[in-house]
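# no sequence on hand, only this structure:
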């Protein structure tokens, strides 16, 4: 066990969402107010839903005074090293020495290649990173008068002028996990920056340190010169609820182990919740500094060891084994008969006392505290889980990808049936482009598999969205106007019903149930497999454009965008994100546009009129693989995005509608407006063909509300709601029974209720919105 003796520092790891840029900046400022030392942002330049990280770092530097700033980590293949060196030095000078440089060798190579970089093998990527470090350090060495010649095959400079020198010695930290990257860290870097969520156990930290130390010694460096940083996630809650999931004093004990026994000294909390940041900076950080200082003093004086929390080898599911709570029954529910868990689910069921629970209890939108999470691995597991769950008097949630806006795929005190391990993919009929996929697969991975055959599927706009949740609710993404909703391409489904039976629904076998699955599937059963007909996309490419407008005249920008999209060829689909101005900054409208094919000339002709929406601040368009737009992320869900959503449809945008929508930005609870173009292929499908029945609108209007201000959001939304009709159930956090008639308009709701009476009369399953008579619909 090793303690390298570094001073402890603490930081935040924030999501650079483009949808709510001012919220991201506010969280950086909150990090500084909380006393944190460092603010970091992930860097995915190919992800249109994120702000450009370097631009964000520069802006945040101007809006803060003390905190250091870094990417976590920069995607080097898309950041030219010599320019990056000068950018970092310049920002360091402008910020008074507050910049550090986290670097990564690159991941998600399809998306990287789509942005114009050359694809590298893993070994080449490490070599390129090594060369880049030499270039960067050479540029910073302004005292050396000789022109810089550095690098190698992938990155090099040949006689470049050096400088400017940064205001302070900028640290270079590497995100490293595998031996070759770890050896590079030891040989050339100032810090090691892994994420705890990617570690199978704490012993992985020890193993990584050993490799780094050996490489440092071989390079003639002192191993203790390399700082050990760690991205962590967790929640503050009840005592004994798990690893980094409890009160601040338990965090202090557990982080002390990582410092004194595993050498870590900088802890960076992944959270977009200002309350978590405040507790971390104001309670955990000072107490941990005090405890570690006392332990180090005791060690120097040769005093007795202080008893500490011990974390040992990996437990079930590859997660870290945690100590049992001080009161073992505190986190177990008296309403759940744990002794009756079926034998086939042993080893797949996680209670709050089990290792791995923290990895499965939450969703993307909500921090969950379920009494039991069942990680089903096949349809028989799902049947057993349903039969067990219906005998327990607790809430039941079903989760595939865990990305649902309503946060309904987890709960407090109930049971979660998680089908994320049902993620098989199989081509059934190549000629018909028909494939079968499990509900736990995510759309980013499905897009990659489909692209291998020149196919695609219209889906959502985030790669980590689960197949099961989206394909049973709607699916309104980048190809919607050309190819319609995801539900329009579902041809069959396999389900477990409320009585545990396994059934198939297709055009000839229970077509009514298939109808319900395509838009209201969460009400009628748990899907264990879906069959879909893929779309032809022969070269795999689409034209992707981003246009940024000054939206000072917000209503006019919104109206013109809607009018132009309604008149555009159906190959073009667009989202428009509008955020309010702050201080001297005007409101900004960010249009994302996708032309569903690789005809660049046709795309340019369709895009050109859109330049008249408003004053253009930025424009770019490029041919990219569709799969790169929804690249998979595979991130751990810890309730990191807690916004609240409202939405409704417009048959056609009027000037009065646009003015009312724009006025929403006057309400402080609204983080941003989001408009999605629909119509075209979405409306080609008959209203009664699927349970998703919104087939006559041109625009979906949505508002992103701040967390924990539900009353304010309801008041704000009421000002525009009368102008709208219908609700997209998968894109609202309002699950009240009053919403059901809008989510399933006309005869759709009556038909859903009729089918539910047949397959789930007791209301075992709860849909995206509550049914008007409750979930039990017995006659």
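Nice, I can see it. The structure displayed is predicted, hence computed values, not measured ones. Residues are numbered from 1 along each chain as shown.
# CA atoms for contacts and neighbours, from now on please.
Noted.
# what's the distance between the nearest residue to residue 344 once chain neighbours are set aside and residue 548?
Nearest residue to residue 344 in three dimensions, chain neighbours excluded: residue 381, at 7.0 Å (CA to CA, 6 or more residues apart in numbering). Residue 381 sits at a distance of 48 Å from residue 548 (criterion: CA to CA, to the nearest Å).
# likewise for residue 628?
21 Å.
# and those two? Which one has more around it.
Applying other CA atoms under 10 Å to residue 628 and residue 548 shows that residue 628 carries more neighbours, namely 25 against 22.
# ranges for the helices of the stretch 251-400 of the chain?
Along the stretch 251-400 of the chain, the segments classed as helices by DSSP state H, counting those that start in this stretch run 274-279, 285-301, 357-360, 379-389.
# out of these, flag the one nearest residue 699.
Within the helices of the stretch 251-400 of the chain, the stretch nearest residue 699 is helix 274-279; the backing value is 33.1 Å (CA to CA).
# list the buried residues of that closest one.
Residues of helix 274-279 classed as buried: 274, 276-278 (neighbour count, 16 or more other CA atoms under 10 Å).
# tell me how many other residues surround residue 301.
The local packing of residue 301 (other CA under 10 Å) involves 9 other residues.
# residue 476: which of the helices of the stretch 251-400 of the chain is closest?
Here helix 357-360 is closest among the helices of the stretch 251-400 of the chain (CA to CA), at 26.7 Å.
# ranges for the strands of the stretch 601-750 of the chain?
Under the criterion DSSP state E, counting those that start in this stretch, the stretch 601-750 of the chain contains strands at 616-625, 644-650, 670-677, 699-705.
# just send the ones you listed back as JSON lines, with mean neighbour count too.
Shown next, in JSON lines, are those (neighbours: other CA atoms under 10 Å):
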{"stretch": "strand 616-625", "mean neighbour count": "17"}
{"stretch": "strand 644-650", "mean neighbour count": "23"}
{"stretch": "strand 670-677", "mean neighbour count": "24"}
{"stretch": "strand 699-705", "mean neighbour count": "24"}
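# got a markdown table for the ones you listed, with distance to residue 6 too?
As requested, the strands of the stretch 601-750 of the chain are exported to a markdown table (distance: least, CA to CA, whole Å):
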| stretch | distance to residue 6 |
| --- | --- |
| strand 616-625 | 44 |
| strand 644-650 | 41 |
| strand 670-677 | 39 |
| strand 699-705 | 41 |
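# quick one: which of those strands is nearest residue 23?
Closest to residue 23 of the strands of the stretch 601-750 of the chain is strand 670-677 (CA to CA; 7.2 Å).
# on that earlier part again, looking at the helices of the stretch 251-400 of the chain, which is buried most?
Sort these by mean neighbour count, taking mean count of other CA atoms under 10 Å, and helix 357-360 sits at the top with a mean of 24.
# put this beside the first:
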């Protein structure tokens, strides 16, 4: 088996003896002092001679500073996953991201059954564990819409609140030996955690192969799965007495093949011996790390590059890693790297890129673009990675990830001029501008990145008062397809400056934006939950109230289908751009008549509080199939069709955002966003297996729409180009494309064909 390229980790597997609890805690503290990475404890709640493992994990986390902790492995039958998920996330937050979840399907069934849990067969245990993993990740995904519901045989969840999310993306390691468990490891887990002495049939090599085959069949890269190994029959002595029973140099010699030939990358010693723990951490671990680094470097075609990037195959299909500039190699992540899981997906879409480059300067962006042009693979550019449209990740290609270019500066308070880099999140922008009394209308979700929104349009909570984000851009810096870094504004490359405000993803990689912010301190923020049984009437009333409202008021409405006998529900968000409470109350009060109000709240709040960045993990957890349109009005005919969509059960959510007012004060040809007559943005989203039904329902609504909002549309059918950019805008964009990107390098974001 290959070396999967993971960072090499070392730790202990300690006995949680209740007879001498101070001793086991001292051994955990020694594990950290010896320089080891993690400590783990077996979990047998039915054994009265052992401390409760969860309590011990919490105590050790509080007594240490950097040590990772885990059960080895936790007994799932006695730790229901819904509660375990909350406990795990809580401990991970309290320990600042140091908890990992070792999990087992169950053993010692007499003891388990004696404590009141159900006895399961081996096959039932595997299926129960499969369900549990889904429940765990569903609870941790606190940004997913609605409560968590799981129609499971072993762990049914009728409806529970999600969250809290853990401090980091907790790994789930499975203790697995038999083929079904090994297959589950490949399909769903982050790690395999067996004990060396128990690996008989299948043996280590066969077991690893079964995991890899299951991973590939599930569409995963086997390198996503860390291979850990418990070691019990071990000792350090002056002369060899058997496998891992001898001097430190013998340990290194015998462990090295397990890393470079079989792919194991984490070793846990299962002896409560202080001398052994010290030797393992201070002598064996550093020596083995050096040996592994030498082996990996020996396979690197260009020894100047980091081992994690080049130690594996230098050439994949269509991608030549040997020509990656050395200055970018240290910024690059590829499958098998520890950081890969954190950069491969966006919030909404799953991806499997071959290479993710994270530049830190505009010069490095230019190098990345030049390198990508030489490769025969897709190229995506990512700012924040919310990515509803799906264009900021890909399969098998290159991603230029701008997340490290994330500065926010106030250049001149008097003129309200600010400078933003594309990797900043809008929630962070709001926080940085607040001390100056400034703000920028910036979507409705603090995790959204600056680059995508500020080059597409920018519909936010202040949009009817202050207009689109692009309407406040006064200059930009952009790397074009030929590797040039250009500053564009009304006087420098004015054609390109016009184009990037509404179609920016087609013309290069924006590395900085200058905008004129506006004076905003506090706003009035209100939310209503409304019974949407009569969804058509609700939408008509809401639409008319929005059009009649003062422009200080912006409103968004989310519509959810009925579930489990409950009627459809609507969540209405109302933001009054100012702190005049009396005027706000006058503007908000009519909305209390739009339908049966189930819940309501209103408050005077600083603008950053309503777009706070949640810091969610990006695992492709969103709804992939979305359709976007713009509407002049919510007419009775359109409202009936929209109600039919949400009542069909085939649409998971519909969202309506008010525009109009200040948006429509701007001339149609002032920017590449020409939609200056409409009053509403409409989005519908569903799961992949209901895409056809969504398309059918959307086709019925389509004649009532005029245009689309680019960032919310996942269908890139060329026929929809004229929806995004009706003439003469499209012809003007094609001519500019021919000047700055004639080879169509930037062809992922609703690709505009160059003229001619």
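Alright, I've got the coordinates. Keep in mind that what you see is a predicted model, and the values were worked out from it rather than measured.
# quick one: TM-score?
TM-score for the superposed chains, counting by TM-score structural alignment, normalised by the length of structure 2: 0.67, backed by 562 aligned residues with a CA RMSD of 4.2 Å.
# structure 1: which residue goes with residue 537 of structure 2?
Aligned by TM-score structural alignment, residue 537 of structure 2 pairs with residue 556 of structure 1.
# pretty sure its match contacts residue 658?
Yes - contact criterion CA atoms under 8 Å: residue 556 of structure 1 and residue 658 qualify, at 7.2 Å.
# ok, residue 683 of structure 2 touching residue 656?
Yes - the pair residue 683 of structure 2 / residue 656 is scored as a contact, 6.5 Å apart, by CA under 8 Å.
# in structure 2, point out the residues matching the helix or strand hosting residue 204 of structure 1.
For residue 204 of structure 1, the host element (DSSP states H and E) is helix 203-218. Using TM-score structural alignment, helix 203-218 of structure 1 corresponds to no residues of structure 2.
# how about stretch 750-759 of structure 1?
Against structure 2, stretch 750-759 of structure 1 falls on residues 731-740 (TM-score structural alignment).
# now do the following helix or strand past the helix holding residue 204 of structure 1: distance to the chain's middle.
Downstream of helix 203-218 of structure 1, the next assigned helix or strand under DSSP H and E is strand 227-232. Between the centre of strand 227-232 of structure 1 and the centre of its chain there are 21 Å (CA atoms, centre = their mean, to the nearest Å).
# for strand 227-232 of structure 1, buried residues please.
For strand 227-232 of structure 1, a neighbour-count test (16+ other CA under 10 Å) marks 227-232 as buried.
# now it against helix 203-218, angle please.
Going by axes from the mean of the first three to the mean of the last three CA atoms, to 10 degrees, strand 227-232 of structure 1 is angled at 160 degrees with respect to helix 203-218.
# what packs against strand 227-232 of structure 1?
strand 191-192, strand 266-270 (3 or more CA pairs under 8 Å, 6 or more residues apart in numbering; DSSP states H and E).
# how far out from the middle of the chain is the first one?
Counting by CA atoms, centre = their mean, strand 191-192 of structure 1 is centred 25 Å from the centre of its parent chain.
# dump the helices of the stretch 251-400 of structure 1 to a markdown table, plus distance to residue 406 of structure 1.
Putting the helices of the stretch 251-400 of structure 1 into a markdown table (distance: least, CA to CA, whole Å) gives the following:
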| stretch | distance to residue 406 of structure 1 |
| --- | --- |
| helix 274-279 | 20 |
| helix 285-301 | 33 |
| helix 357-360 | 17 |
| helix 379-389 | 22 |
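# tell me which of these sits nearest to residue 665 of structure 1.
That would be helix 274-279 among the helices of the stretch 251-400 of structure 1, by CA to CA, at 21.8 Å.
# helices of the stretch 401-550 of structure 1, residue ranges please.
Counting by DSSP H, counting those that start in this stretch, the helices of the stretch 401-550 of structure 1 are 443-451, 467-471, 480-483, 511-520.
# what ranges do the strands span in the stretch 251-400 of structure 2?
264-269, 315-316, 319-320, 332-333, 355-357, 379-382, 398-401.
# of these, which is nearest residue 518 of structure 2?
Between residue 518 of structure 2 and the strands of the stretch 251-400 of structure 2, the shortest gap by CA to CA is with strand 379-382, which sits at 26.7 Å.
# mean per-residue distance, the closest one versus structure 1.
Here strand 379-382 of structure 2, set against structure 1 after superposition, deviates by a mean of 0.7 Å using mean CA distance after the TM-score superposition for structure 1.
# so what's the equivalent of residue 380 of structure 1 over in structure 2 up against?
Counting by TM-score structural alignment, residue 380 of structure 1 lines up with residue 363 in structure 2. Residue 363 of structure 2 makes contact with residue 485 under the criterion CA atoms under 8 Å, 6 or more residues apart in numbering.
# same check, this time on residue 517 of structure 1
So residue 517 of structure 1 contacts 472-473, 493, 524, 691 (CA under 8 Å, 6+ apart).
# which one in structure 2 is aligned with it?
Using TM-score structural alignment, residue 517 of structure 1 sits opposite residue 500 in structure 2.
# which positions in structure 2 sit opposite the longest helix anywhere in structure 1 in the alignment?
Looking across structure 1 with DSSP state H, the single longest helix is helix 122-140. For helix 122-140 of structure 1, there is no aligned range in structure 2, judged by TM-score structural alignment.
# show me what that helix is packed against.
Helix 122-140 of structure 1 sits against helix 81-95, strand 148-151, strand 156-160, helix 179-188, with contacts defined as 3+ CA pairs under 8 Å, 6+ apart.
# buried residues, that helix. List them.
125-140.
# repeat for stretch 704-721 of structure 1
Quick answer for stretch 704-721 of structure 1 (16+ other CA under 10 Å): 704-707, 710, 712-713, 716-717, 720-721.
# I'd like to know how many residues surround residue 325 of structure 1.
Residue 325 of structure 1 has 16 neighbours, counted by other CA under 10 Å.
# just checking, it touches residue 355?
No - using CA under 8 Å, residue 325 of structure 1 makes no contact with residue 355, being 11.9 Å away.
# so how far is the helix of greatest length in structure 2 off the chain centroid?
Secondary structure assigned by DSSP H gives helix 122-140 as the longest helix of structure 2. With CA atoms, centre = their mean as the basis, helix 122-140 of structure 2 stands 21 Å off its chain's centre.
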